[in-house]
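Engineer: from the sequence below, what's the structure:
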Amino acid sequence: MSLPKRILLWLMAGFYVLAGVQHFRAPEFYLQIMPPYLPWHLALIYISGVAEIVLGVAVLIPRLRVWAAWGLIALLIAVFPANVHAAMSEVSVSGADPIWSWVRLPFQALFIAWAWWYTRPPR
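Structural biologist: Have a look, this model is predicted:
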């Protein structure tokens, strides 16, 4: 694995672990964007937080990397409806301008592509 790809791997892993920890430190942030049609909002926030932490660590383990990367992709797809809900409902997350909910949406594709990069076999 090239040095830039390795650095980006560690950056991605750290991003998910820290994001997962935030689900426990500040669940109210995530409660704001939960679509009303989903049940058990707080439980889903904690479950997704655990998933981010576990997958963020697992992506660093070579034999688990591909599976963890696919898991991150699945997680990003699973939480996308909450981001769409926040944008379409003009949710002001933590007092920020609701436009930021729209800005977040394209980043989902970037994060999916970033994780997908680690599903590819090494050259």
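Engineer: okay, CA-based contacts and neighbour counts for the rest of this
Structural biologist: Noted.
Engineer: helices or strands up against the host helix or strand of residue 73?
Structural biologist: Taking DSSP states H and E as the definition, residue 73 sits inside helix 65-88. With contacts defined as 3 or more Cα pairs under 8 Å, 6 or more residues apart in numbering; DSSP states H and E, the packing partners of helix 65-88 are helix 41-58, helix 99-117.
Engineer: here is the second sequence; please produce its structure so I can put it next to the first one:
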Amino acid sequence: MAGIRTAARVLLGASLVFAGVSHLTFARDEFRAQVPELVTELAPVSEDAVVLGSGVAEVALGGALLLAPHGRRRAVGRVAAAFFAAVFPGNISQWLHRRDAFGLDTDDKRFTRLLFQPVLIAWALWSTRPPRR
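Structural biologist: The predicted model follows:
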């Protein structure tokens, strides 16, 4: 089981690094569709700044999932899970405001995507859990 958990952690970490790099480069416009209006209304930041900041956070989290020593992985998993929870309102906003991005061009597709956020949270927690003794 430890090998499967390690593979899951590495896959999640690599996926986060890729997503973060895409925030910073080729998919910035797509990610702007997920920035809730409330964020830019409450904070003096642009949608682009939110996208860039979340991209940096994803690269850092992905790198931490890949490189954290055994004793720190559980903490990194909790931070990653919290990050996935924190960005969930962006997915809800995309669905509520019917914003097309990443091929999510129907209400059903956008709603279905919402179901995957709890999976990411569970994945982050499970893949960084220490082995049972």
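Engineer: how about the residue nearest the centre of the second structure: what's its closest non-neighbour residue?
Structural biologist: The centroid of the second structure falls nearest to residue 84 when counting by Cα atoms, centre = their mean (4.8 Å). Of all residues not flanking residue 84 of the second structure in the chain, residue 121 sits nearest, at 6.1 Å (Cα to Cα, 6 or more residues apart in numbering).
Engineer: burial count for the aligned partner of the one you found in the first structure?
Structural biologist: Counting by TM-score structural alignment, residue 121 of the second structure corresponds to residue 112 in the first structure. When neighbours are counted by other Cα atoms under 10 Å, residue 112 of the first structure registers 18.
Engineer: pretty sure residue 112 of the first structure contacts residue 76?
Structural biologist: Yes: between residue 112 of the first structure and residue 76 there is a contact under Cα atoms under 8 Å: 6.8 Å.
Engineer: in space, what's closest to residue 57 of the first structure - neighbours in sequence excluded?
Structural biologist: Per Cα to Cα, 6+ apart, closest to residue 57 of the first structure is residue 13, 6.2 Å.
Engineer: from residue 66 of the first structure, how far out is that neighbour?
Structural biologist: 13 Å (Cα to Cα, to the nearest Å).
Engineer: in the host helix or strand of residue 31 of the second structure, what counts as buried?
Structural biologist: Residue 31 of the second structure belongs to helix 28-32 when assigned by DSSP H and E. Neighbour-count burial for helix 28-32 of the second structure flags 28, 30, 31, 32 (criterion: 16 or more other Cα atoms under 10 Å).
Engineer: now do the contacts for the residue lying closest to the last one once chain neighbours are set aside.
Structural biologist: Right, residue 32 of the second structure. Spatial nearest neighbour of residue 32 of the second structure, excluding adjacent residues (Cα to Cα, 6+ apart): residue 47 at 5.9 Å. For residue 47 of the second structure, the contacting residues are 32, 35, 40, by Cα atoms under 8 Å, 6 or more residues apart in numbering.
Engineer: which SS class is the second one?
Structural biologist: Taken by DSSP: H, G, I helix; E, B strand; the rest coil, the conformation at residue 35 of the second structure corresponds to coil.
Engineer: for it, what are its contacts?
Structural biologist: By Cα under 8 Å, 6+ apart, the neighbours of residue 35 of the second structure are 47, 50, 51, 90, 93, 94.
Engineer: which residue lines up with the fourth one in the first structure?
Structural biologist: In the superposition onto the first structure, residue 90 of the second structure corresponds to residue 82 when matched by TM-score structural alignment.
Engineer: need the contact list for its match.
Structural biologist: Per Cα under 8 Å, 6+ apart, neighbours of residue 82 of the first structure: 33, 34, 35.
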